[in-house]
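A.B. asks: here's my sequence, what's the structure:
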Amino acid sequence: MTDASYHLSFRLSSRQQFISDQLITNYENATNSIVLAVCGSGKTEISYAIIKHVIENGGRVCFTIPRRQLCIELHERIQKDFPHLTIGLLYGGYQENSDAPLIICTTHQLYRFVSSPFDLIIMDEADAFPFYGDDVLNSIFYHASKRYIKLSATLLEEDIHDECVMIMNRRYHGHDLPVPHIYIIPQFLWLISLKYWIKKLLETHQKVLVYVPRKSDAQYYADLLKDTYKVQGVSSESLYLNEYTKDFKEGLLDVLITTTILERGITIEDVQVIVLEAGDRIFDERTLIQIAGRVGRKIGYEDGRILLIDNHYSKAMKECIKTIQKLNRMSV
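C.D. replies: Predicted coordinates:
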């Protein structure tokens, strides 16, 4: 029998344990699952028991995520937690251990397994680009899986069909989710406002993450701030995205200015967030919820600021706040 034993660095909460057990029950009952779990709630670790169950009973499991960088980070993380298990990794231009009992891959790579479906596919960030809304990728996903679990913080009602849905509205530390604050400021004062809030936040916190809507904005604002702060701008076109992100996590940068390339999958201790031009259409409700989810993830830094700055309110800004407040009121 394949050894799929694992270890966790923390003990599952009662809600996490309930969902973990229910995933196994659903699998045994041939029922697909959806876990709606807030950002930073430990939804990856919730899936460990079902991975172990399937593999130790002779099945194969795939953990798939739409974006390549998240797959790379997840592979490193899960390999540490499952020390005795061979784990495959596949993304565009790279292939390792493709016959392993556990595969981690981008959603694009699932086409390789349509003729030999996995006993279970776990999809994280099921509402993320480029998978979400792509009919071809969705068809491949369903053909490559005998049974599936979708994990997300922001799936909507129309994304749910006949799956068993489980909700986790609390992070593992049990604190409320930080709620964003909206600041309506004339455009000609945006730079002054940005400088003011960065200075104010850095007086009591270690790092400030600034989101902007366009790739050109990231370098533009970084250039304006570089004489005052240790700052970099990043986007999907950045050659050193991983290096700058690592520097920011390690405290070598005060400020990181980014597009939505870092809206998901990044955990940074004691980070505060500013969204500049938050009413831009690229910042829809899902994206703003994911961005807000960067704050308050770690024990010791459960609270924090999320500032939404623009010269007008958007529906997405209001809905983001309403959804987070609703989650904080829920009793599950």
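
A.B. asks: use CA for all of it now, contacts and neighbours both
C.D. replies: Will do.

A.B. asks: packing partners for the strand or helix carrying Leu23?
C.D. replies: Per DSSP states H and E, Leu23 falls inside helix 14-28. Helices and strands touching helix 14-28, by 3 or more C-alpha pairs under 8 Å, 6 or more residues apart in numbering; DSSP states H and E, are helix 43-46, helix 48-56, strand 164-168.

A.B. asks: and Glu73, which of these is closest to it?
C.D. replies: Among the helices and strands packed on helix 14-28, the nearest to Glu73 by C-alpha to C-alpha is helix 43-46 (12.2 Å).

A.B. asks: following up with a second sequence; could you model it the same way so I can compare the two?
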Amino acid sequence: MLKAIQAQHDFPLWAVTGAGKTEITFASLAWAIESQWRIAFVTPRIDVCNELYPRLQQTFPTVSILLQHGQAQIPYQYRQLTVCTVQQLLHFVKAFDLIIIDEVDAYPFVNNRLLPQAVRRARKATGVTCQLTATPPAKLVRVFRRDANKELAILPLRFHQQPLPQLTIKVCSTTPAILAGQTQRYVWWMNTIARWVQAGYPFLVFVAVVEQLEMIYRYIKHHLTTSSIRGTTVHAGDPFQVQTVAAFRNREYTFLVTTTILERGVTFSNLQVLILAADARHFTATTLIQIAGRVGRKSATPTGEVLAVCQQYTWALKRARREIAFLNRQGKNLVTK
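C.D. replies: I've put the predicted structure just below:
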């Protein structure tokens, strides 16, 4: 990455979830800062900006850094390094020498015609763009397959050199009725949850839509024999989303029932994951890979379970398992070389 930036070449990076994409940029950022370049580190999502900002402040304590997004309370000021949502680039024209875009596959950047134009408009004529992703959009991959002069760098290994957690797919015909609130009958995946609780593991339960959150939360609480286990729900429209996630990280909650809002941009130690109705259309292959990537991110706890409960083995589930297996093979080859 550093060599490409120094040569003023764009640099796309496909790095697996938990590879340490942010840390990979640090050497390039340090060089660009020393070279007096103006830098934008952008991401499509506010929550990722909020996590990124303090990490960059800690790494570059002498650099003036600005945080900008729709919910930020800080008024705009010129800073050498700006951390912002990609939408904020609509306010800039030929301003930045280096633009790093994290999560280029995430909404609203992916499949959006306006925002890539905003990136090009905000970059100086001699500027450089670095695109980072753990799940590259098919369109991006096709561009590099067609053009032999363009290269997509791939990092198939996590920083702790352990494989990505693979999806364990199991069928449960009762789950749809539970999601609809039509039954409280005990099902086998509650045994998995009980085992996690007994082991003291925090866990996330993913559902497809907001309407299912409270139903599943009540179901789990009803069947847990330990009444002291605390949990709650979280979703994109939750006004206490940031506080809830922070409380979960601090172990004030044992579990969260969540929508795909927590599919990316968050790291928790010793995490286990359950995906209910994993065959729902909301769970695309990209989403499933990102969800699985929440597990095993810490070097002290590099493993964990990702249980996907479904009625049908969908194309998205197949593709997610296939891509995780492919990256793990590539990572294994990298370690053994």
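
A.B. asks: thinking again about what came up before, taking strand 164-168 as reference, get the angle to the helix holding Leu23 of structure 1.
C.D. replies: Computed by axes from the mean of the first three to the mean of the last three C-alpha atoms, to 10 degrees, the angle separating helix 14-28 of structure 1 from strand 164-168 equals 170 degrees.

A.B. asks: what residues sit buried inside helix 14-28 of structure 1?
C.D. replies: Across helix 14-28 of structure 1, burial judged by 16 or more other C-alpha atoms under 10 Å covers Arg15, Gln16, Ile19, Ser20, Gln22, Leu23, Ile24, Asn26, Tyr27.

A.B. asks: now do stretch 324-334 of structure 2
C.D. replies: For stretch 324-334 of structure 2, the neighbour count (16+ other C-alpha under 10 Å) marks Ile324, Ala325, Leu327, Asn328, Gln330, Gly331, Lys332 as buried.

A.B. asks: swap in stretch 280-300 of structure 1?
C.D. replies: 280, 282-298.

A.B. asks: first-to-last residue distance for it?
C.D. replies: End-to-end distance for stretch 280-300 of structure 1, by C-alpha to C-alpha, to the nearest Å: 33 Å.

A.B. asks: what's near enough to touch Leu23 of structure 1?
C.D. replies: By C-alpha atoms under 8 Å, 6 or more residues apart in numbering, the residues touching Leu23 of structure 1 are Ser33, Ser47, Ile50.

A.B. asks: farthest-apart pair in the buried residues of stretch 324-334 of structure 2, please.
C.D. replies: Longest span within these, C-alpha to C-alpha: Ile324 and Lys332, 12.2 Å.

A.B. asks: how about the strands in structure 2?
C.D. replies: When assigned using DSSP state E, the strands of structure 2 occupy the ranges 11-15, 39-43, 65-68, 81-85, 96-101, 123-133, 153-155, 168-171, 203-206, 231-234, 255-258, 272-275, 306-310.

A.B. asks: CSV for those strands, including mean neighbour count?
C.D. replies: Listed next are the strands of structure 2 as CSV, based on neighbours: other C-alpha atoms under 10 Å:
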stretch, mean neighbour count
strand 11-15, 21
strand 39-43, 26
strand 65-68, 22
strand 81-85, 25
strand 96-101, 24
strand 123-133, 19
strand 153-155, 16
strand 168-171, 15
strand 203-206, 25
strand 231-234, 20
strand 255-258, 24
strand 272-275, 24
strand 306-310, 23
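
A.B. asks: follow-up on the earlier one: reformat the helices and strands packed on helix 14-28 of structure 1 as CSV; add distance to Ile78 of structure 1.
C.D. replies: Output for the helices and strands packed on helix 14-28 of structure 1, formatted as CSV (distance: least, C-alpha to C-alpha, whole Å):
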stretch, distance to Ile78 of structure 1
helix 43-46, 9
helix 48-56, 9
strand 164-168, 22
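
A.B. asks: to Thr260 of structure 1, which of those lies closest?
C.D. replies: Thr260 of structure 1 sits nearest to helix 43-46 of all the helices and strands packed on helix 14-28 of structure 1, at 21.4 Å, using C-alpha to C-alpha.

A.B. asks: average offset of that closest one relative to structure 2?
C.D. replies: Here the mean offset of helix 43-46 of structure 1 against structure 2 after fitting is 0.6 Å, by mean C-alpha distance after the TM-score superposition for structure 1.

A.B. asks: how far away from the center of its chain is that helix?
C.D. replies: The chain centre lies 12 Å from the centre of helix 43-46 of structure 1; the measure is C-alpha atoms, centre = their mean, to the nearest Å.

A.B. asks: please identify the buried residues of that helix?
C.D. replies: If you call a residue buried by 16+ other C-alpha under 10 Å, then helix 43-46 of structure 1 has these buried ones: Lys43, Glu45, Ile46.

A.B. asks: tell me how far the first one lies from Ile87 of structure 1.
C.D. replies: With the distance defined as C-alpha to C-alpha, Lys43 of structure 1 ends up 19 Å from Ile87 of structure 1.

A.B. asks: what lines up with Thr82 of structure 2 in structure 1?
C.D. replies: Correspondence of Thr82 of structure 2 to structure 1, assessed by TM-score structural alignment: Ile103.
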